[in-house]
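Engineer: Below are the sequence and a predicted model; questions follow.
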Amino acid sequence: MAVPGKKASKQFSSSRQSMASDEDLQVYCQPCDEEGTRLPAHGYCTDCMEHLCKNCFTVHKKHKLSKHHTLLDATRMPKVLHQTTSCTHTGQSDTLITPCSKHPKEIIKFYCHDHKELLCSVCVTLEHQATSCKVNYIPDISGNIIDSKECQDILKAINSSSDQYQQFVEDAKKMTHMSNSSLKDALADIKKFRQEINQRLDELERQIEDAAKVIEQENNKHLKAVETTCEDITKSLKTSSDTIKQLNTSKQADKLFMELKLAEKTMKNVEGNKLQLSSYDIKKHKFKANEAILDFLKTEKSLGTLTQKTLKIKSPSVQIKSRQSSHQGEISVKTSKDKDKCWITGMTLLTPDLLIITDRNNKAVKMVVTSRQSVSDQLQLDANPWDITTVTSSDLAVTLPHKQTIQFISISSNKLKKKHTMKVNGGCYGICCYQDKLVVTYYYPGKLQILEMNGTMLTTIDDKNIFKEPYTVTCNKSSIYVSDTGMKSVTRINWQGDVIGSYSCTGKPTGISDDGTVFVCVWDRAVIEEISEDCSTGKVVLQDVIAPYAVCWSEETKKLYFSCFTSNENKNNTIYIYKLS
């Protein structure tokens, strides 16, 4: 067996390509190996497609012919040698021919798990460093993608979505036909009513007929838009499905992998289109005669009005898949600084490994390293906190209800530090942030506000019929979700402040989390439920968990974190971790 740094015999060198020993599977410097010296690989050049030792790696960066090559360090380099004759990945890498959309002269060869992005070597170097992203060389991870569960799931999702958009068209046709029929009925009523009055009403009749025709034209115009949108999306989905099937059948793992990831993005956009189409309003019309017109014909200026009743195109029922849950551990968040038992009322994931929680009883914000399952830092506040949200990659915002204040916090050198505060006009409880906008809920009285980061109020919803005791809030691009213990429901509103959905929890919902999937703790029922994006359906994912209170979900790791609020001090001091698959 060759020793690193020692000369290998000619006999060994000439035969090493055909040997199947463990040594041949090690990652070593290929240029040095050609000279008869085998040294451990320190990095990899994506242009030369060679592993390099530390010395070759350094020289490679300085040499005139190679200083512009893309180099990967030891944490990101391929874990398998690139061999021109026997390496399995070599044949596969020849299929990597898709150009990068950002850098057209570069070929996509890598995948970032954190951002779910397909990358070229320039993307990796400029935007996805190893210190912040988990990046893999595609041939290293695509081997098991053929006939995989992921492949089958994407195909099923595409087929299901195609069926739903076809149903959209059918429903739009039915609703439009009903609307147009109602217009005809209204016009018939106008004709009947018109027979009872004299010739002086001809002009008014024509006016209302023209109005009806305009509405009919608008209906048909909207129908055409719905048909065109749905047909375009259906065609796109079918093309994606056919491509996936063909690549899967032809065993082209790399292309299949990339197509699946592109299909995942397409599906997210498709989900947004569903919500937009389901909000399309079609009006049903009925003629309402002016009862006073016979007596005041000479003075009245209106023959009547077209009353409207909205007919909603039903959004396809969202099916929440069954999940398997497994207990992944428990984290004690009680520290030596605490003077009371913990009451964890809010939590947010800054990264999959960094959970930030608010401990109301101990007036503290705590940083929890999930991989070590321990508290790494604790920041004492001037008042009892309630909820917490991520503002940027290093900034957080915490509500202080009794001080009617939002405390901003930064993380620097793995330490929590206070920044500025912002005064609000009430006892603020729930808080979330999306694209430089804060959404804040208030408990007494129940209301919701959307604020700019400087405190400028954009929207206020203080209708007692909507909110009673809004505890916590979460938000995304299209929706805001509020858990209301008084209403025993989760209310969904849009960014204009309109209620667009509601889910009855049959219990008191407390903590709520949304990282691509909405989860809510139903405290008095001892369950955690998953709710569909449109709030139409829900399903229990964890049951018999004693008094779950705050919850946080990581879409990347598929892990659910939650706290409890009971008379049991040990449970209150613990964060529970479950994996949902």
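Structural biologist: Arrived safely, thanks for sending. Predicted model, so just to flag it, every value in this text is computed and none were measured. Residues are numbered from 1 along each chain as shown.

Engineer: drop to CA atoms for contacts and neighbour counts, all remaining ones
Structural biologist: OK.

Engineer: Mind telling me what element residue 491 is part of?
Structural biologist: Following DSSP states H and E, one finds residue 491 within strand 489-493.

Engineer: Okay, buried residues for the next helix or strand after that strand please.
Structural biologist: Next helix or strand after strand 489-493 toward the C-terminus (DSSP H and E): strand 499-504. Of all the residues in strand 499-504, those buried under the rule 16 or more other C-alpha atoms under 10 Å are 501, 502, 503, 504.

Engineer: which other helices and strands contact strand 499-504?
Structural biologist: On a contact count with 3 or more C-alpha pairs under 8 Å, 6 or more residues apart in numbering; DSSP states H and E, strand 499-504 meets strand 489-493.

Engineer: tell me what the strand it packs on is packed against?
Structural biologist: strand 480-484, strand 499-504.

Engineer: what about versus this one:
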Amino acid sequence: MATASVYIASDQVYDYCCSKCDEHGKNIEAQHFCPECEHYLCDKCVRLHKGYHRQHTVYGRGDIQKWAGFSMDRCDQHSNKLEVHCDDHQELCCSVCVALNHRQCSSISHLPDLAQGFIETVEFKLLPAAVKKIKHVLDGLRNARMKDQASLKDSYKNILAEIKSFRKEITTMLDQLEKKAVEQLESKVKDMDKSMNDDIEACAQMHDQLKTMMEKVQRLTGKQKETNSYIGYKRCQGQLTKAQSVIHEIEARPKEERILFYPNTKIKTFLQGLDNLGNTVHVYNCISKKYISMDPYIICEMPDGHIVKTDFTGLMLLNSQYKKIAHCNLPGYSYNLCHTIGNEVCVAVFIDGFFTNYSEIHFIKVTRGKLQKVRKFTIDQRCTSIAHHQGRLYLSYGTALYQYTMYGELVKKIYENQEIFKCAVSPDGERIYVTLHSFATSLSLVTLDQSGQVLSTFEDPELCGPCLVCVSPNGHVFVCGSMSNTMLHLDREGTQKLATVADGLKLPESVCFSEQTSSLIVGCDHMIHVLKLC
């Protein structure tokens, strides 16, 4: 015997309820969606709908990803009719929202009460202008990013042409090197292109959503116009907030992003020792600055993000917010500091006595938020610079740069020059960067190999006076002129200036690169400057 189907309203909560049944007080799960009518339909109602609207495209559960059409008076999460406003959370709510998320809220308002007379308010009348303004900003940002994208593609073509031209001058041994260089370039372009494309799509999507919402608000009619207008206003306000967030995020990006290619001019001589045809460089830009009022002296960052800083009496341990955690007294003035291995630092302390002057090289561990002395050795002169790479210590004193073991044994003299000021080592240990200073002549940065042979010398009008140098974990070189008050970004070879990262750095005393935050930490006159890089 056949059994008739009976549609009975249920108390069950569905992700989508039939819009037509809901109008008659029935709670029936929707199995279909018509985007043109913006109606969710059960199996029974969809048959009636097809009879009236034969030209409408209706999507079933198999195409549920296409059900996400915007419905002015329906809850996005539960598809039920929006009925109240949570004043605590400033959210439009359906009955399910209230039951699940707003039971404890102190103030719930009925939408028709809130909407009464709202069409005549200043807020509602200003909504079209606010939407128009945001759409204009989004259009501008989208167009700007499209121009950046076009410029990026031109840069890609030009650099690729440079690579090809450079490639023609050398032998077939460069086939693999060429492949690596092109892959590096394409990877850089792909990453940057994706970022730009994401911004373009975000602007377009936000623009279209605002346009659609505003059109719906302006087309509202009928006895529910006031209520739906208020709903439309709240939804537009929410969308405007999202749009503002997108705008702020995009505007915070650098105005101009560049990539450059610098061919290795020594490639014919050092062909066998190279692993790349050249470097495609994304130039660093300073996108924000933070200032901490604190005597700077010498600073270095630990792997866990803590900061170790020297002062007149010893070492100070700071957390990532530059708050003091611990202190360790040392016997003299601490002028040089570097991270060695793990949670250990090495600090050069100058002992200025009545009859003798010398330096103690102290090794100190950071253990459970405390500074613990481990060992030390002595040199009979004032140490002016200290650096470390894989168990090798580089100390400068007198007129030369020396290599030591971690236990104070002199290995060799690397380089001699009476104007040596500071030194740093590349991440692979192949290059040593030494700054030379003289108040009578211009400053220079000398790049050495491990044997002390001079690979290159860099001079620039923007560098003047005693100079600081540091190297990022990916090999970027940053050099600072203490009298010119500038910070320059150089290539890995130390031969070409890529950008002026910062200026106005009054009397810089120390610099280190923070791997945790991609920032330069610069100690200046009674101030620590944190330069956020991109």
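Structural biologist: Structure's in. What do you need? As the structure is a prediction and not an experimental result, all values here were calculated from the model.

Engineer: After superposition, what is the TM-score?
Structural biologist: Remark: TM-score between the superposed chains equals 0.51 [TM-score structural alignment, normalised by the length of the second structure]; 325 aligned residues with a C-alpha RMSD of 4.4 Å.

Engineer: and residue 187 of the second structure, how many residues sit next to it?
Structural biologist: Using other C-alpha atoms under 10 Å, residue 187 of the second structure is surrounded by 13 other residues.

Engineer: got a list of what it touches?
Structural biologist: Residues in contact with residue 187 of the second structure (C-alpha atoms under 8 Å, 6 or more residues apart in numbering): none are found.

Engineer: buried set for stretch 253-273 of the first structure?
Structural biologist: 253-261, 263-264, 266-267, 270.

Engineer: Now tabulate the residues you listed in TSV and tack on distance to residue 423 of the first structure and secondary structure.
Structural biologist: TSV is the format used below for these (distance: C-alpha to C-alpha, whole Å; DSSP: H, G, I helix; E, B strand; the rest coil):
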residue	distance to residue 423 of the first structure	secondary structure
253	55	helix
254	53	helix
255	53	helix
256	52	helix
257	49	helix
258	48	helix
259	49	helix
260	47	helix
261	44	helix
263	44	helix
264	41	helix
266	41	helix
267	41	helix
270	40	helix
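
Engineer: can you redo those residues as CSV with distance to residue 12 of the first structure?
Structural biologist: Shown next, in CSV, are those (distance: C-alpha to C-alpha, whole Å):
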residue, distance to residue 12 of the first structure
253, 34
254, 34
255, 38
256, 39
257, 38
258, 40
259, 43
260, 43
261, 43
263, 48
264, 48
266, 52
267, 53
270, 58
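
Engineer: buried sites along stretch 476-496 of the first structure?
Structural biologist: For stretch 476-496 of the first structure, by 16+ other C-alpha under 10 Å, it's 476, 479-495.

Engineer: try stretch 416-430 of the first structure
Structural biologist: For stretch 416-430 of the first structure, by 16+ other C-alpha under 10 Å, it's 416, 418, 424, 426, 427, 428, 429, 430.

Engineer: Okay, helices next: where are they in the second structure?
Structural biologist: Using DSSP state H, the helices of the second structure run over 19-23, 43-52, 95-101, 111-115, 122-168, 175-218, 225-251.

Engineer: Leaving out the residues flanking it, which one is nearest to residue 543 of the first structure?
Structural biologist: Leaving aside its sequence neighbours, residue 543 of the first structure sits nearest to residue 527 (C-alpha to C-alpha, 6 or more residues apart in numbering; 4.3 Å).

Engineer: That should have said residue 349 of the first structure, apologies.
Structural biologist: Residue nearest to residue 349 of the first structure in three dimensions, not counting chain neighbours: residue 355, with 4.5 Å by C-alpha to C-alpha, 6+ apart.

Engineer: what does residue 354 of the first structure give?
Structural biologist: residue 369 (5.0 Å).

Engineer: how about that neighbour, what's its match in the second structure?
Structural biologist: Counting by TM-score structural alignment, residue 369 of the first structure lines up with residue 319 in the second structure.

Engineer: Kindly provide the distance from its match to residue 325 of the second structure.
Structural biologist: Distance of residue 319 of the second structure to residue 325 of the second structure, given as C-alpha to C-alpha, to the nearest Å: 7 Å.

Engineer: Same check on residue 266 of the second structure?
Structural biologist: Distance, residue 266 of the second structure to residue 325 of the second structure, using C-alpha to C-alpha: 48 Å.

Engineer: Equivalent analysis for residue 132 of the second structure, please.
Structural biologist: 51 Å.

Engineer: what do you get for residue 99 of the second structure?
Structural biologist: Taking C-alpha to C-alpha, one finds residue 99 of the second structure at 47 Å from residue 325 of the second structure.
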